[in-house]
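Participant: okay, here's the prediction I keep looking at, along with the sequence it came from:
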Amino acid sequence: MYDTIIKNGKIIDGTGNPWYSSDIRIRNGKIAKIAPHLKGDREIDATKMVICPGFIDMHSHTDFILPFFNTMDSFIRQGITTCVVGMCGSSLAPIHPEKVEEFKRDASTFIPLFKDIDITWHTFTEYVEEMGNMKIPGNLVLVVGYENIRIAGGAGHENRLPTSKELNRMKELVKEAMEAGAFGMSTGLIYAPQVYVSTEEIIELAKVVAAYDGLYFSHIRDEGKRLVEAVKEFIRIVEESKCRGGQIAHLKASGKPFWGASIEVLQIIEEANDRGINVTCDSYPYNRGCSSLVTALPPWAREGGHEKIMERLQNPEDRERIKREITQGVESERWENWIGVNGFDRLYVALVNTEKWRDTIGKNISEITILKGKSDEWETFFELLIDEELGVSITLETMDEEDIRQIMTSRYQMVGTDGMGMPKTSVLPVSHPRFCGTFPRILGRYVREEKVLALEDAIRKMTSFPAQRLGLQDRGLLKEHMWADVVIFDPETVIDTATYEEPDRFPEGIHYVMINGETVVENGKQMKRYPGKVLR
């Protein structure tokens, strides 16, 4: 195996320390030597560039793309070398053999390609083996989703507590996933059927995770009105389950009435850590989130799964109840009322499946109502969901820049895209600029231009901090004997170029990316190389 030498750059090693000058020898996939004046078979001249560890994405949904597109372009091009998948309670396993068609139908609502997929695995063990055999450019950290556990062994789409038999079955499924190599379990507590789960049920399942020294990841129950309550619930789950730690997904204060709540929430996280409860978070640098339009419905309207939801949307009495509860708010329902809090003009259509609504992409519901000549936004809302059979992705303009900065500068924050590593393709368009631009946006806008973070600290949040959180002892630092996941970028030009109007534009300034010692981006061009691994 030949040596690659990286020369003449500024090494920022991921510790948070200032840069220093040296050469790096890479051999057999690892960093073999860091010293001046090294010689090798191949040399990379990093003059005026920064050399740092590969970026670790703490929150992604790339697992749902890999069965169809394995190149991870939008991630690799921004320097992501490892991504955590199985987030928001949704993973690709376990899938009960009798629920395969149901899984394919639900997944195809937003990724139509799932209609024709041949699912050859059912258990998490079989899934890990499947992924291990796949050629991928980047590394994967697998997490098991609670929704999969619930549908495979619990109450499914019903709004009820599990029976003791179901709870034991779910515990066995979590155990099987952890023994197969899952790093933990995730939940997405705004999504049906996860919205129906009790805190106590999560704690019982998380105790199994704790027995394997795993982590609890969560898209918490509310990011708006009940944000503080939701964070406290999360901390309780971590504390009572005795998990090694907890990771709050894409922490934010969503909805103008709740802007500024990040200060209190970060204080609560600080206090939890002071008490010995290891709680951290991730976030992305955008003022819009991205989700499914169907999640704007009250929880009762989403009970029972796809067919039941479609029936209610076409029932005049149910539609009136939905309108009334969203408009007036229902305190007894623990849900995040996006429309009631933010209005239709903050919800933008990002992806649809039919030609009828294709011209609405990029417009908010109020604008679409005028464009389509509808009587009001409610008619647009219901017709969109019915015509698209629930398959409408939206971006939600609900966050304030000051909260974004508060969270970004917290000592407990890491970086997560909440996106997917995707190629540019008309078959499955990108729905949010975070898919392509998260890490370069922080380095360009928030480090270089606005000086919100020091470069060394930003890189630590992208590399050694998430590696430490995940327990990856041989990644996240530029250090001898570590795996050679490396990014070389120009600190004067690195920037995101993706926008809400053109979310699939790749960033600038990322010149080289190496994963497990192989160069996957060279002079800004992605190579057809697949050195990625499923990490254990």
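Facilitator: Structure received. Numbering: from 1, shown residues only.

Participant: make it CA atoms for all contacts and neighbour counts henceforth
Facilitator: Fine.

Participant: number of nearby residues for Glu379?
Facilitator: Neighbourhood size, Glu379 [other C-alpha atoms under 10 Å]: 12.

Participant: and it, helix, strand or coil?
Facilitator: Classification of Glu379 using DSSP: H, G, I helix; E, B strand; the rest coil returns helix.

Participant: mind checking how far it is from Tyr212?
Facilitator: Glu379 sits at a distance of 49 Å from Tyr212 (criterion: C-alpha to C-alpha, to the nearest Å).

Participant: now Cys83
Facilitator: Cys83 is 21 Å from Tyr212, where distance means C-alpha to C-alpha.

Participant: the two: who's more crowded?
Facilitator: Cys83 (24 against 17).

Participant: ok, now which ones touch the nearest residue to the more buried one once chain neighbours are set aside?
Facilitator: Nearest residue to Cys83, sequence neighbours excluded (C-alpha to C-alpha, 6 or more residues apart in numbering): Asp57, at 4.5 Å. Counting by C-alpha atoms under 8 Å, 6 or more residues apart in numbering, Asp57 touches Ile80, Thr82, Cys83, Val84, Val415, Gly416, Thr417, Met462.

Participant: go again with 10 Å.
Facilitator: Contact analysis of Asp57 by C-alpha atoms under 10 Å, 6 or more residues apart in numbering lists 75, 79-85, 140-141, 282, 414-419, 438-439, 462-463, 466-467.

Participant: do you know how far Thr15 is from Ile459?
Facilitator: 8 Å.

Participant: what's the overlap in contacts for these two?
Facilitator: What both Thr15 and Ile459 touch, as defined by C-alpha under 10 Å, 6+ apart, is the set Pro53, Phe465, Gly476.

Participant: next one for the comparison:
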Amino acid sequence: MPTCDLLFLNGQLIDGTGAPRRAGALAVDGGRIAAIGDCAGWEAGRVIDAAGRVLAPGFIDVHTHDDSALLKTPAMPAKTSQGVTTVIAGNCGISIAPLVPRYPLPQPLALLGEVPDYRFATVAAYRSALEAAPPSVNVGLLVGHSTLRAGAMQDTSRAASAGEIEAMSAALAQALLDGGLGLSTGLSYPASRAAPTAEVVALARVTASHPGAIYTTHMRSERDQVIEAVRETLQIGREAAIPVVISHHKCIGRRNFGKTTVTLELIDRALATQDVALDVYPYTASSTVLLPEFVGDAERIIVTSSQPHPEQARRDLHEIAAEWGVSLEDAAARLGPATAIYFQMDEADLRRVLGHPRTMIGSDGIPGPYPHPRLWGSFPRVLGHYARELGLLTLEDAVRRMTSLPASVFGLPGRGMLREGYAADLVLFDPDGVIDRADYTQPCEPSVGIEQVYVNGCEVWGRAGATGAAAGRFLAR
């Protein structure tokens, strides 16, 4: 008689491929899926009646800034409470490694912490820290272009010299050998906006020389030049012969609403000859560093943190500027270093991007005491609001975008599907009740309907909340 550690009975199995759900059982043993479908006669250490619930592969959050949070808050309740079992860190050109700063941190590196937090000279050192104190979720790491620039250049407000590109290339190559999944850029931010396309192509070519590595980008513009930025991104992918992921695709500012009809057409045409994917978070407000040049397109801005003026957190920038008798730009400068939520996108654009078949889900949350609600709510919001309530996606397709698609794009073999022999990263949820509860006033409110979450066969979220199980692994390329 076969035995296993864990046996789910009577569930609705959504396997992650987009195929219709089917009734069945699933057995877990030794951290892997041992059997699916008919598990009659199996004996288990723990049996779970999953009647009326969906059992799916654990969700992969493809766009996070969790690099430091994984060490500081290893239980990761913001993620496990959503069914997330794997996070991809190092996005938008900023990764916590490889960097031990010799110079002040350029923006936006402070999103991940202060100078002491950047203590990992190599990706191998960061990986060792995670393996010594594993978090509750699996971790994949992208290598940040801005981080590489901060390590090689004292002045990041200019293009890199040939020698600096050579130094960055060497650091990048070692980071990829140490297990990095690819290169990320944040070309709209001060640390990298002066980098010409040729600099990025040079580093993308280094990345492409490591089989399976990818290029992800917070593009040079998501505003008036968004169409040109998509063209540049596709050009980089072609010239470097590397798969491309466009991060949190959006069109900022009312004058740019509707431009996703053009950008998605460009992407569709490119897909005939190159590998392109996207990610999106399911909200029309963004969140990042507060910079004077970012405030003009937003209809409302909530300050979420300020180092010199912490008392101004959770207040509208317009109110602060009025009290101080200064412009929005001057108030933003006075508050910095700071972070903020910007209300500046169109719901129709969001739905258009979310509906594209190559779109994955990424929370893009910035961990902290007053985050954007996307940190805690993104995945249940897609399942509950956009799939169940609006019918924009089927539940099966929504799960596909959170599981097998990102596993394929980021090169995570043995994850992202319900398959025998695959890692037992699993989420059990109520398809009729799952929904986000975090909002802009209570941004850390856990979602409802996510009942149990397992990482490598260990329960990391259950009825009592986060278990704190140190179940995660570093997922090297």
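Facilitator: Received the coordinates, thanks. Computed from a prediction, not measured in an experiment: that's the story for all the values here.

Participant: which residue in structure 2 lines up with the residue nearest to Cys83 of structure 1?
Facilitator: Under the alignment defined by TM-score structural alignment, Asp57 of structure 1 corresponds to Asp61 in structure 2.

Participant: counterpart of Asp15 of structure 2 over in structure 1?
Facilitator: Asp15 of structure 2 maps onto Asp13 in structure 1, by TM-score structural alignment.

Participant: ignore the last one, Val87 of structure 2
Facilitator: Counting by TM-score structural alignment, the partner of Val87 of structure 2 is Cys83.

Participant: can you check Pro190 of structure 2 too?
Facilitator: Match for Pro190 of structure 2 (TM-score structural alignment): Ala192.

Participant: neighbours of its match, how many?
Facilitator: So Ala192 of structure 1, with other C-alpha under 10 Å, has 24 neighbours.

Participant: find the centremost residue of structure 2, please.
Facilitator: His63 (1.3 Å; C-alpha atoms, centre = their mean).

Participant: compute the first-to-last residue distance for stretch 142-158 of structure 2.
Facilitator: 23 Å.

Participant: got the buried residues for that stretch?
Facilitator: Buried residues in stretch 142-158 of structure 2, defined by neighbour count with 16 or more other C-alpha atoms under 10 Å: 142-153, 156.

Participant: I'd like those as CSV, with secondary structure appended.
Facilitator: What follows is the buried residues of stretch 142-158 of structure 2, written out as CSV (three-state DSSP):
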residue, secondary structure
Leu142, strand
Val143, strand
Gly144, strand
His145, helix
Ser146, helix
Thr147, helix
Leu148, helix
Arg149, helix
Ala150, helix
Gly151, helix
Ala152, helix
Met153, coil
Thr156, coil
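
Participant: so Ile237 of structure 1 lies in a strand, does it not?
Facilitator: No: counting by three-state DSSP, Ile237 of structure 1 falls outside a strand, being helix.

Participant: now it. Nearest residue, chain neighbours left out?
Facilitator: Ile203 (5.3 Å).

Participant: in contact with the residue mapped onto the one you found from structure 2, which residues?
Facilitator: The alignment partner of Ile203 of structure 1 in structure 2, by TM-score structural alignment, is Val201. By C-alpha under 10 Å, 6+ apart, the contact list for Val201 of structure 2 reads Thr207, Thr233, Gln235, Ile236, Gly237, Arg238, Glu239, Ala240, Ala241, Ile242.

Participant: over to Val244 of structure 2?
Facilitator: 183-184, 204, 213-217, 233-238, 274-278, 409.

Participant: next: Cys436 of structure 1.
Facilitator: 73-78, 417, 419-423, 430, 496-499, 503-507.

Participant: ok, now how distant is it from Asp496 of structure 1?
Facilitator: Where Asp496 of structure 1 is concerned, Cys436 of structure 1 sits at a distance of 7 Å (C-alpha to C-alpha).

Participant: and if you look at Gln78 of structure 1?
Facilitator: 9 Å.

Participant: now do Pro137 of structure 1
Facilitator: Distance from Pro137 of structure 1 to Asp496 of structure 1, by C-alpha to C-alpha: 21 Å.

Participant: comparing the two, which shows the higher neighbour count?
Facilitator: A direct count of neighbours by other C-alpha under 10 Å for Pro137 of structure 1 and Asp496 places Pro137 higher, at 28 against 24.
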